Every structure is written in C-alpha cells, then in structure tokens.
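> model this:
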Amino acid sequence: MFEVDEVLRVLALLRHAGCEVWIGGGWGIDALVGKATREHRDLDLMHRVEQEPLLIRTLEAAGFVEQPDALPGRPVRFVMADPSGHELDLHPLLFNPDGSAVQHADTRGGTFPYPADSFVVGVIGGVEVPCLSAAQQVYFHQGYDPGDRDRHDMARLREAFGIATHF
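Got it, this is the predicted structure:
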C-alpha cells in the first residue's frame, strides 16, 4: 500500500531532481479533499514527457524498476515499482504553449485532453502538492464500469465540491 509518507517522499525526490509532476487517481482526489480517505495501492503521477529520462533516472536511483508487463503500456502510461511494492503509474504529458496538455489514449493516435486549469494544488499530510483538478478527475472517471474505489472517490468529490459525477 502507498502511505502518506511514501507519497511525500516520492514527490520530494522528484521535485529535488527538477521533475514536474501532478498527482491523479485516488491520491489526487484525496489531495483535493485534503485528507486520505481510503487505502491506495499505487500513486498516479502525470509528468512532462520531455522530463521523462530524468524522471526515470531519478526513480531508478531510488530503487524503482519499470514493470514492462503493465497494460496498456507505452505510449499511454508505464509503471515503475520499488522492492517494497510501491507502484507508480506514470502518465507522460505533452504540454502546449497555453498550459494545456495531451496524453496518448491509445496507440492509434487518440488523446486525452488536459485543459490548462487541470493543474492545481491540493494537500496531503498537511503539505501542498500539485494535483489534477476535480473537473479533470471527473472527466477521467467516465466511460467505464466503476468499481467500489471509483464510487468512493466520486462521492468524496461530490461531498467536497458539490459537483455532479457520472456515478
């Protein structure tokens, strides 16, 4: 499981190396609401594609190893894990001059858009952290059959922000 201290350690490690990342997924939602609301098996991080070589070197130096069998795999995302089982789900973003970004959605040229206002600040363990906005989180939670964690996460966003979600 990914605990608060480990999230903050990874973020500090990457920030110190000069890597710009934003938290998504369950930890991103917890950052938006300002507290951990459930257990997390991984940490989703969006990063600048041009910083990927530095990001990988930094994580490898900290003991993380790429997991080549993780699907859907590159170019959409890739996974790195450390010997303790901490798993990072890494999403490369290509930024536009206006601050918006795109991420590959598949190998056929599809993309996920990230409007410029998708990149915000939340709080984990009393520390301000970069994360994805509530609107972007809701956008990513559509078009599939939700699991219990998905329903839990969307309920937290509804409670905290009074926004509509798909489930």
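> Please make it C-alpha for all contacts and neighbour counts, starting now.
Noted.
> quick check, distance from the lengthiest strand in the chain to the centre of its chain.
The longest strand of the chain (DSSP state E) is strand 87-95. A distance of 7 Å separates the centroid of the chain from that of strand 87-95, by Cα atoms, centre = their mean, to the nearest Å.
> ranges for the strands of this protein?
21-24, 42-48, 65-66, 78-81, 87-95, 101-104, 111-114, 119-124, 127-132.
> and those strands as a markdown table, adding distance to Val10 and mean neighbour count?
Shown next, in a markdown table, are these (distance: least, Cα to Cα, whole Å; neighbours: other Cα atoms under 10 Å):
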| stretch | distance to Val10 | mean neighbour count |
| --- | --- | --- |
| strand 21-24 | 10 | 25 |
| strand 42-48 | 9 | 21 |
| strand 65-66 | 14 | 17 |
| strand 78-81 | 12 | 20 |
| strand 87-95 | 9 | 21 |
| strand 101-104 | 22 | 20 |
| strand 111-114 | 23 | 17 |
| strand 119-124 | 13 | 20 |
| strand 127-132 | 11 | 20 |
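> To compare with the earlier structure, here is another sequence to fold:
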Amino acid sequence: MDALLGKQTRDHSDLDLWVPAVHLDPLFVAFGEAGVDRIFPWPGDRPWNFVLHDGVGLRVDLHLYEALADGSLHYGSVVDGAAFPAEALAGHGFIAGTAVRCESAEWAVRCHTGYPARDVDRHDVPLLCRKFEIPLPESFEP
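Predicted structure coming up:
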C-alpha cells in the first residue's frame, strides 16, 4: 500500500512480497544471508503464503505465485487456487525512495475489500482511491 502511495502512512508489522514460486530457493538464500531465515508460524499459513523473520523485528510476508501458459498468474493450492491477471502485479511505487514493482492500485483496492474491513483497510483503501482516482468501494463510504 505505502509503496503505491510513495511514502509510509502508517506502521507496518511486515513487508508483503509477491514472488514467483520458481524464485523461492534463491530468495531463501538471499534472506538467509540477511539474517531473515526463520519461518514465523501464523494462523492460516499455507505453502504459498507464509512469513519469514529474523527473530527480532524484521518480517517478510511471502505470497508465491506461478505463471500460467495463458499469461495469467496462479495463487493458492491446485484445488482451491485462483488465477488473476498479470497486470495485477504491474504496479510501480517507491519504498524509502527506491522504485519498486508492486500490486496495481486497482488490484490492491480489490484485494482489501470483500471481507469485513480492518482498521488498516479503512486507512489504506481511501488513500489509494483518492490518489489513483478509483471510486471508493461502497463499504468504505462514511
């Protein structure tokens, strides 16, 4: 969220990363070299979505996906997974002044609706909608 906004707007407990599943092995090596090498068990963890941490305060929430032959992306199990357009991860943003690829603003808004909104959603979604001129979802209107 804050990458899309180009600045930190609230405290975050972790950094969410979308990663092609084929890059998991080299990613483990890179994070291990940085000391982020422990799996942080969390309710609802799945093989395609889990948290790595350093044992102190750094946490990275990994979301693994696979590219499908038709160009879409697959997230989740073989049985219950979902395909979504590659454009969903074609966003551009900034973290501490560094350009990063990230979710598109439209996809980020879509992924943070459809369930009871949390306080962080009530904070993030209106900011994204305002900046990217996306209609505010009805459930977020005052």
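> re the thing from before, in the second structure, what stretch matches the longest strand of the first structure?
Under TM-score structural alignment, strand 87-95 of the first structure corresponds to residues 59-67 of the second structure.
> what about that stretch, how far off from the first structure?
Aligned to the first structure and superposed, stretch 59-67 of the second structure gives a mean residue distance of 0.6 Å (mean Cα distance after the TM-score superposition for the first structure).
> got a list of contacts for that stretch?
13-22, 36, 48-53, 73-76 (Cα atoms under 8 Å, 6 or more residues apart in numbering).
> and what of stretch 77-97 of the second structure?
2-7, 18, 48, 71-76, 99-107.
> and that stretch, how far out from the chain's middle?
7 Å.
> hang on, isn't Gly28 of the first structure packed against Glu128?
No: contact between Gly28 of the first structure and Glu128 fails when scored by Cα atoms under 8 Å: they sit 11.7 Å apart.
> Now for Phe40 of the second structure, how many residues are close by?
16 (other Cα atoms under 10 Å).
> how close does the aligned residue in the first structure for Asp11 of the second structure sit to Trp27 of the first structure?
Alignment note (TM-score structural alignment): Asp11 of the second structure maps to Glu39 of the first structure. Distance, Glu39 of the first structure to Trp27 of the first structure, by Cα to Cα, to the nearest Å: 9 Å.
> who's more crowded, the two?
Trp27 (31 against 13).
> Once you drop chain neighbours, what's closest to that one?
Leu43 (6.5 Å; Cα to Cα, 6 or more residues apart in numbering).
> And for Ile163 of the first structure?
Using Cα to Cα, 6+ apart, the closest residue to Ile163 of the first structure is Leu157 (6.9 Å).
> Tell me the counterpart of the one you found in the second structure.
Per TM-score structural alignment, Leu157 of the first structure is aligned with Leu128.
> Its match and Lys7 touch, don't they?
No: Leu128 of the second structure is beyond contact range of Lys7, at 11.9 Å (criterion: Cα under 8 Å).
> Tell me which of those two has more neighbours.
Under the criterion of other Cα under 10 Å, the comparison of Leu128 of the second structure against Lys7 puts Leu128 first, with 21 against 14.
> Contact partners for the more buried one?
Here Leu128 of the second structure is in contact with 1, 4-5, 105, 109, 134 (Cα under 8 Å, 6+ apart).
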